[in-house]
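**Q** Following is a predicted model, sequence given first.
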Amino acid sequence: MSLNEFSLIEHYFSAIGQAEGVVLGVGDDGALLDIPAGQHLVVSVDTLVAGVHFPLDAAPDDIARRALRVNLSDLAAMGATPRWFTLALTLPAADRGWLEVFSRALAMDAGQFGCALVGGDTTAGPLGISIQLMGLVPAGRALTRSGARAGDHVFVTGTLGEGAAALQLFEPGLKLTGTVREHLRKRFYQPTPRLQEGVKLRGLASAALDVSDGLLADLGHIAEQSALGAELQLSALPLAPWLKKLAHAETVQGWALSGGDDYELCFTVPPANLAGIEGMITDGELVASCIGRMTARVGVRCIDDSGELVHVDRAGYRHF
């Protein structure tokens, strides 16, 4: 039996929508969701296009995981807890094998991160996936880009540069060890959305976002929204030891500053809250590094060990 839009949705995706708060989910003209009192609804959407955001020959399970996780990262940056999502899927053909693998991986990740599919759309065309994520955050507690103040410390979670380095996987003829290749592949297709970290930063961070387009570009968004600037200490950038061995120092630094696709959180902390953040880092509750300060002087500047200004040609990924 051939698949039409409705049978495709029912067979492959309806089971992903069973969750608390779903009054009416997949299968109707719209979803009905129960928003608890005292909570704000956080909504974010991302579109991934074959040949732009992932290789044309990428496996369907890899595509599913990347599509959901990069969107979850936006909710993490706002300190939100994911609850529901919608899926708009454009397919060249209704391939049963492809859909089986894609939907199984999507269901696994949706279960892992606690979000249910509550609606969406399918259509024919070049392969593309749009996911709209919805989450909850206590009223007045959401992290935004506009709350930073001059003198706030700039932090970033985890390590930087690996997302950009992972793009080397798609360069023909590149030789990498099996361990490095697998690590980079996982960083590209299965980035870890920093959801727990985002929740812990509520009430401590003054501003936050996720590093998707590149550290300089994304920190620039915080600076612009807060009408400030920033100074970054290049020696403080958190880099994995194995990454430093993968390429020349300038190349690795470029990956960390401008490469993007890391999906770590960049956040600012007022001096009054610094002890709280440092305490969590010391206790192992938070993996993060202080990399600079927000300044009254606009613009994002990079400073080397000698205190000299370093010019960086490329700030980050540009969508157009």
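**A** Good, I have the coordinates. Quantities reported herein were computed from a predicted structural model and do not represent experimental measurements.

**Q** Please make it C-alpha for all contacts and neighbour counts, starting now.
**A** Fine.

**Q** just the helices in the protein please.
**A** Using DSSP state H, the helices of the chain run over residues 5-12, 60-77, 96-112, 162-165, 178-189, 195-200, 215-225, 241-244, 249-254, 274-282.

**Q** Which one of those lies nearest to residue 35?
**A** helix 60-77 (16.3 Å; CA to CA).

**Q** what's that closest one packed up against?
**A** strand 39-49, strand 81-91, helix 96-112, strand 128-138, helix 178-189, helix 195-200, strand 207-210 (3 or more CA pairs under 8 Å, 6 or more residues apart in numbering; DSSP states H and E).

**Q** Please convert the helices of the chain to TSV, extending it with distance to residue 24.
**A** Below are those laid out as TSV (distance: least, CA to CA, whole Å):
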stretch	distance to residue 24
helix 5-12	14
helix 60-77	21
helix 96-112	18
helix 162-165	37
helix 178-189	31
helix 195-200	26
helix 215-225	37
helix 241-244	47
helix 249-254	47
helix 274-282	40
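
**Q** Out of these, which is closest to residue 208?
**A** Of all the helices of the chain, it is helix 60-77 that lies closest to residue 208, at 5.7 Å by CA to CA.

**Q** And that closest one, how far out from the chain middle?
**A** How far helix 60-77 lies from its chain's middle: 7 Å, per CA atoms, centre = their mean, to the nearest Å.

**Q** Stretch 197-217 too?
**A** 10 Å.

**Q** can you tell me the distance between the two ends of that stretch?
**A** End-to-end distance of stretch 197-217: 21 Å, with CA to CA, to the nearest Å as the criterion.

**Q** Residue 224: how many residues sit nearby?
**A** Applying other CA atoms under 10 Å, we find 16 other residues in the vicinity of residue 224.

**Q** any idea how far it is from residue 207?
**A** 12 Å.

**Q** Go through the helices and strands packed on helix 60-77 and pick out the most buried.
**A** Mean neighbour count, computed with mean count of other CA atoms under 10 Å, is highest for strand 207-210 among the helices and strands packed on helix 60-77, reaching a mean of 29.

**Q** next up, a second structure to put side by side with the first:
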Amino acid sequence: MTESEFIAALRTLPLHAGAHGLLDDSATLTIGSETLVLTHDAIAEGVHYRAGTDPADIAWKLVAVNLSDLAAKGAEPIGVLIGATLSDERFVEGLREVLTEYSVPLLGGDTISVSPAVYGCTAIGRATKPPPRTGAKPGDTIWVTGEIGAAYRDFATNGPAYLRPRPRLSEGRALARHVTAMMDVSDGLLLDASRMAQA
């Protein structure tokens, strides 16, 4: 089963309206006058990072990719929960660095002992009016805040754009009220623009 087929199968389940038909990387929950944005990503050895990668870099990347999903909704982070394979002090140090850098508190999580290593993170944020991925219309222009291809370029050398991506939280908050649709680019501009157009 491919990822697309799996997501299509999930769409047959009872879905909350805030799941947006599983067409977005984040879900939203409106509670009173506040909208919460929730997202979860997992990263695995051999898929998202190489064996032997510094655990501090793994921790940074784990949190950063989730904060990037919040940025795509113009959300201010409230906190994160971590699901982690038992690791060492370097993983904790990497968590400390990324959480301090973006002023995001740890809310909790879970640990497990398994090989190869798999890590998960749930990020929660708040937003005034999160732009959907599905809001793009014919005639809209596409704008990008970062350097396209930087992570791919740095993949070969384990460079910073690959190991320690920088979520664009302030840009997301500034742009959210001015755009019809917004998403982070994780699989290249062409593929992700196509996904936005189809959403």
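**A** Perfect, I can see it now. What you see is a predicted model, and the numbers here were worked out from it, not measured in a lab.

**Q** coming back round to it: which among the helices and strands packed on helix 60-77 of structure 1 is found nearest to residue 66 of structure 1?
**A** Closest approach to residue 66 of structure 1 among those is made by helix 178-189 (4.8 Å; CA to CA).

**Q** Can you tell me how far residue 209 of structure 1 is from residue 77 of structure 1?
**A** Residue 209 of structure 1 is 5 Å from residue 77 of structure 1, by CA to CA.

**Q** what sits in contact with each of these two?
**A** 144, 265 (CA atoms under 8 Å, 6 or more residues apart in numbering).

**Q** In structure 1, what residue corresponds to residue 110 of structure 2?
**A** Structural alignment (TM-score structural alignment) places residue 110 of structure 2 against residue 121 in structure 1.

**Q** I misspoke; the intended subject was residue 38 of structure 2.
**A** So residue 38 of structure 2 corresponds to residue 43, using TM-score structural alignment.

**Q** Quick check: that match touching residue 137?
**A** No - with contact defined as CA atoms under 8 Å, residue 43 of structure 1 does not reach residue 137; the gap is 10.8 Å.

**Q** Centroid-nearest residue for structure 1?
**A** Nearest to the geometric centre of structure 1 sits residue 73, at 3.3 Å (CA atoms, centre = their mean).

**Q** What distance do you get for the equivalent of that residue over in structure 2 to residue 185 of structure 2?
**A** Aligning on TM-score structural alignment places residue 73 of structure 1 opposite residue 68 in structure 2. Distance from residue 68 of structure 2 to residue 185 of structure 2, counting by CA to CA: 9 Å.

**Q** same thing with residue 95 of structure 2?
**A** Counting by CA to CA, the gap from residue 95 of structure 2 to residue 185 of structure 2 is 23 Å.

**Q** Next: residue 176 of structure 2.
**A** 16 Å.

**Q** Looking only at neighbour counts, state which of those two leads.
**A** residue 176 (22 against 19).

**Q** What's the more buried one aligned with over in structure 1?
**A** So, by TM-score structural alignment, residue 176 of structure 2 is matched to residue 202.

**Q** How far off centre is stretch 72-92 of structure 1?
**A** With CA atoms, centre = their mean, you get 10 Å for stretch 72-92 of structure 1.

**Q** likewise stretch 101-120 of structure 2?
**A** 14 Å.

**Q** ok, residues contacting it?
**A** Identification of contacts with stretch 101-120 of structure 2 by CA under 8 Å, 6+ apart yields 40-45, 62, 77-86, 99.

**Q** and the match of residue 176 of structure 2, what does it touch?
**A** Residue 202 of structure 1 sits next to 79, 141, 142, 143 when contact means CA under 8 Å, 6+ apart.

**Q** Same question for residue 190 of structure 1.
**A** Residue 190 of structure 1 touches 62, 65, 66, 69, counting by CA under 8 Å, 6+ apart.

**Q** if I look at the last one, how far off is residue 133 of structure 1?
**A** Residue 69 of structure 1 sits at a distance of 10 Å from residue 133 of structure 1 (criterion: CA to CA).

**Q** Repeat that for the third one.
**A** Distance of residue 66 of structure 1 to residue 133 of structure 1, computed by CA to CA: 14 Å.

**Q** Same check on the first one?
**A** Taking CA to CA as the measure, residue 62 of structure 1 and residue 133 of structure 1 are separated by 19 Å.

**Q** ditto for residue 279 of structure 1
**A** Look at residue 279 of structure 1 and residue 133 of structure 1: by CA to CA, they are 32 Å apart.

**Q** Now do the same for residue 10 of structure 1: its match in structure 2.
**A** Aligned partner of residue 10 of structure 1 by TM-score structural alignment: none.

**Q** What about residue 10 of structure 1, how many residues nearby?
**A** Residue 10 of structure 1, neighbours per other CA under 10 Å, totals 12.

**Q** How about residue 179 of structure 2?
**A** 16.

**Q** That one reaches residue 132, doesn't it?
**A** No - using CA under 8 Å as the test, residue 179 of structure 2 is too far from residue 132 to be in contact (9.4 Å).
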